[in-house]
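Colleague: Model the structure of this input:
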Amino acid sequence: MFIATNPTTGEEIHRYPLDDAETLEARLQEAAAGFIRWRKTSFEERAALLKRVAQLMRDDQERLARLMTLEMGKPIVEARGEVQKAAWCAEHYAEQGAGYLAPLELASDAKHSYVQYLPLGTVLGILPWNAPFWLAFRFCAPAIMAGNSCLMKHDPHVPACAEAIAELFTQAGAPWLLQNLRLDKEQTATVIQDDRVRAVSLTGSSGAGSQVAALAARQIKPSVLELGGSDPSLVLADADLDKAAEVLALSRIINAGQSCIAAKRIIVEESVYQPFVERLQARLADLKMGDPAEESTQVGPIARDDLRQALHRQVSNSIQQGARCLLGGELPTGPGYFYPVTLLTQVTPAMQVSCEETFGPIAVVMSASSAAQALAMANDTPYGLAASIWSADVASAEAMARDIEAGQVSINGIVKTDPRLPSGGIKGSGYGRELGPQGILEFVNVQQVWIGPAQAG
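Modeller: Sure thing, here's the model as predicted:
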């Protein structure tokens, strides 16, 4: 049973039954049969479908946004933005997919030789709760534009969001193109192993990624994994401290800090450490926490109470280990799963909030004696998702980016995902890429075509 709880009140709001064996089999058959039809469609037909879906999202923005606010506590202003971003992703691949998948001419001994990009089949997407619409379209839009069909196993805590995403494709006239599956862990493993599923995409924890990757590999199926992160942000001595504090405060508290690419370890050169902390504290202190349905709310609740309790243990243990708490750090009383915006300073690499991923509005500030030490601290993590560098010397920052062990680096700007640019991690943060031209190439058959006769020379 998928049970959704409103994190603002702690009360159950609805529940959905798991798919039975008959329902699951019917959806697998529909996806496989749909792929046979869809793979023969033109890029123009695929683009038209994605644009219809995008327009449906834009037309129904308010209802869709409020589903997120209700089920996982995303502030309503952010939720509306997520709906728009998901629509943008669909439109981007509708407009750029044909170009990304254009055949590539390659010289050889053939009269004519080239590479073409063909769809694989049905792709299974396994998704988390923290960005229900955006992560669904980040997975499905490029796969669909490439000619694949999709099955979506969404998080059990956002069942109404998942149903609404699938319904968009029904309204657009292609209910078989993306179907929602309500599955438990064992059922999900069965689907991964089914011959009709040709590839798997997972966004989630490193533990879940390891299990899915192993299962897919045993079936010799490609997978893309976007996993956790402990993303460093390096504030160097020549940085614009006001701008860095403004952007990093935002990066840390978007979605109440429940984001893989949030700024989780802010590493500051010691010569500007104190003035930066003062600026960051002032910005964090001004943020309004409250009911995510209210327009003025900037920080909503944590999605689940178990996540809130785990977050508080990380904060409490780090304070016991010597971190200094300048804001927050206390578990609130009252209904809902709220956690205050918290600022921890004097954090060292051995402390829990540094060596573990923190999923909440917890700003962690560390001191480095030099840019070189800041870089070493940034790489001292099992993760490698994203990072940012703040410096007036852009050329030096670009050189430093080459030495940062992460799949994405922003210089003097917020780390974000963008349909036009590839996103993904290394090390414990996963492998493969989503978005951009690289993302659409993950789930295609890169087929070489050689046309004779062979040419001399």
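Colleague: When you work out contacts or count neighbours from here on, use the C-alpha atoms and nothing else.
Modeller: Noted.
Colleague: now for the helix or strand hosting Met366, which elements pack on it?
Modeller: Per DSSP states H and E: Met366 is located in strand 362-368. Contacts defined by 3 or more CA pairs under 8 Å, 6 or more residues apart in numbering; DSSP states H and E place strand 362-368 against helix 241-253, strand 265-269, strand 342-347.
Colleague: Okay, and Ala33 sits in which element?
Modeller: helix 21-38.
Colleague: Now the element after that helix, going C-ward?
Modeller: Heading C-terminal from helix 21-38 (DSSP H and E), you reach helix 43-59.
Colleague: That following helix: how far from the chain's middle?
Modeller: 22 Å (CA atoms, centre = their mean, to the nearest Å).
Colleague: If you count neighbours, what's buried in that helix?
Modeller: 43, 46-58 (16 or more other CA atoms under 10 Å).
Colleague: got it, and stretch 418-425?
Modeller: 418-419, 422-425.
Colleague: Another for comparison:
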Amino acid sequence: MTTGCWLDGAPVDAAGRSLPLVDPTTGEPAGEVRCASPEQVEAALAGARAARRGWRTTAPGERAAALRAAAASVRDHADVLGDLLVATTGRLVGQARGSAAVAAELLEEAATTGVLDAGRSLAGSSGAIDVVRREPRGTVAVITPWNDPFPAAAGLLAAALVAGNTVVHKPSERSSGPGAAMAALVAAALPPGVLQVVTGDGEVGEVLVADDRVDVVAQVGSTATGRRIGAVTGARGAIALLENGGKDPLLVDAGVDPAWAAAQVAAGAFTNTGQLCTSVERVYLHADVADAVLAELVELARGLVVADPADPDSQLGPLVDERQLAVVAAHVEAARAAGARVLAGGERLDRPGAWYPPTVLVGCTDDMDVMTEETFGPVAAVRVVADWEEGLRLAGSGAYGLAATVLTPDTAHALQAADELEVGTVKVNAVWGGAPGGSADPRRSSGRGRGYGPDLLGELTALKAVHLEPAPPVRR
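Modeller: You can find the predicted model right below:
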């Protein structure tokens, strides 16, 4: 395993700028992240370009076998990868190790399904053959986030690689060590140059996005970064696949069990300290059940064990760093100043590190940042609504469109929500879950393109129509 660069089949120490690392649990310095130098980024791009022909002409079965070998390696190292993520971002140890195991599953899934669709035949004339072929697009830059780096990277890497593309991957500088370590395990199972790994921040990412040798940029991360990527790639005719921020709503209908509904809200708002793309960030409670759900939710929030993420008994770890804590605290304070009431939490914990407790706010209004901007912290921001129709209208509003959850015993309401909510994923009666392979398009400020599921392969391949007729015999 290596936490540095991986270039042309070998680990390489990054030789560029240094970025400080801070332990989110203690607030103490924890070393540094070295960025790839400009020369190393150039070498990564050149190496991926040089490897393109050899990889695209490799038999699909051989590409799939390489991904299976990579999946086995990631699975064998899941505990080590998870522990590295705990130390870097403060994620709970069980969740971190499980996240690495999910990455292995995604690699295997792509190895199984990614070689099945090679194109289709067309109904042409009887004396000719007409087909549509799927071909790799070329070189893909994969730029991934810090909060859940293993599955986010594995899904994109696997789809790009099994389709015959070469890849240059840059994990987030906020989880550079874990991200580079997993990517290196994948790269070690592939021919040299097929997967290049570079470390660094936005400065390194800018070079990848702007380079004409990159045909597709696949990014999971902030909306601001996604918009910048979309502008740069659009200007030069490249493709951008973007899964960006969210402000996911959860709507609780009348007639639900209050304890169950509160547990769903808590799971959505507090898992990974609220630092997931599809975390629940705004909650709409039907007036008929609001008081009962809030009472249960406050009890759950106050009872969560907020402790060292390496402790298996801990239920909530720290935020990733002081910068993220400042965003969360600012949203809560602004809401409080504008009239929202804090029923649980609401103040950073008095201990070293980036600790913020599970927080429940009620009386939130649509003009508050905590209801409109991505908070990315353990905050359940609640608005009570008069009826289902008001709640559905509010849940469907806003600048983002990543996912939404509704809790309802009414089948008609469930079907209405699935039809009317303009988001990529609608979840009914379960804030987490879903079958593997689901494809979805994020809407509005949440991005564009199918960033996961079998349809992702379509984004990472180009269609080519081929018409074949026999040449006429030579006249003598």
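Colleague: Can you calculate the TM-score here?
Modeller: For this chain pair, the superposition-based TM-score is 0.94 by TM-score structural alignment, normalised by the length of structure 1; 452 aligned residues with a CA RMSD of 1.8 Å.
Colleague: Which part of structure 2 matches the helix holding Ala33 of structure 1?
Modeller: Against structure 2, the aligned range for helix 21-38 of structure 1 is residues 38-55 (TM-score structural alignment).
Colleague: which one in structure 2 is aligned with His221 of structure 1?
Modeller: For the record, residue 221 of structure 1 is Lys, not His. Looks like Lys221 of structure 1 aligns to Ala238 there (TM-score structural alignment).
Colleague: for Asn6 of structure 1, same thing?
Modeller: By TM-score structural alignment, Asn6 of structure 1 lines up with Asp23.
Colleague: cool, Ile76 of structure 1 as well?
Modeller: Under TM-score structural alignment, Ile76 of structure 1 pairs with Val93 in structure 2.
Colleague: coming back round to it: name the residues of the match of helix 21-38 of structure 1 that are buried.
Modeller: For stretch 38-55 of structure 2, by 16+ other CA under 10 Å, it's 40-41, 43-45, 47-52, 55.
Colleague: do the same with stretch 236-250 of structure 2
Modeller: For stretch 236-250 of structure 2, by 16+ other CA under 10 Å, it's 238-250.
Colleague: got the end-to-end distance for stretch 405-417 of structure 1?
Modeller: Using CA to CA, to the nearest Å, the end-to-end distance of stretch 405-417 of structure 1 comes to 18 Å.
Colleague: which one in structure 1 is aligned with Thr408 of structure 2?
Modeller: Match for Thr408 of structure 2 (TM-score structural alignment): Ser391.
Colleague: for Arg227 of structure 2, same thing?
Modeller: Under TM-score structural alignment, Arg227 of structure 2 pairs with Ser210 in structure 1.
Colleague: Give me the distance from the helix or strand hosting its match to the chain's centre.
Modeller: Element membership of Ser210 of structure 1 [criterion: DSSP H and E] is helix 206-218. Once both centres are worked out by CA atoms, centre = their mean, helix 206-218 of structure 1 turns out to sit 17 Å from its chain's centre.
Colleague: Report the mean deviation for it after fitting onto structure 2.
Modeller: Compared with structure 2 after the fit, helix 206-218 of structure 1 shows a mean deviation of 0.7 Å (mean CA distance after the TM-score superposition for structure 1).
Colleague: packing partners for the helix or strand following that helix?
Modeller: Proceeding N to C from helix 206-218 of structure 1, the next assigned helix or strand is strand 223-226, under DSSP H and E. Strand 223-226 of structure 1 sits against strand 197-203, helix 206-218, strand 430-431, with contacts defined as 3+ CA pairs under 8 Å, 6+ apart.
Colleague: Any chance of a markdown table for the ones you listed, columns distance to Arg324 of structure 1?
Modeller: Below are those laid out as a markdown table (distance: least, CA to CA, whole Å):
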| stretch | distance to Arg324 of structure 1 |
| --- | --- |
| strand 197-203 | 33 |
| helix 206-218 | 29 |
| strand 430-431 | 32 |
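Colleague: what about those, which gets the closest to Gly384 of structure 1?
Modeller: strand 430-431 (8.1 Å; CA to CA).
Colleague: Aligned against structure 1, show me the partner of Val194 of structure 2.
Modeller: That one, Val194 of structure 2, aligns with Leu177 by TM-score structural alignment.
Colleague: Which residues does stretch 116-126 of structure 2 contact?
Modeller: 129-134, 463 (CA atoms under 8 Å, 6 or more residues apart in numbering).
Colleague: Who wins on neighbours among these?
Modeller: The most neighbours of any of the contacts of stretch 116-126 of structure 2, using other CA atoms under 10 Å, belong to Arg134, which has 19 neighbours.
Colleague: Distance check, it against Ala111 of structure 2.
Modeller: Distance from Arg134 of structure 2 to Ala111 of structure 2, by CA to CA: 16 Å.
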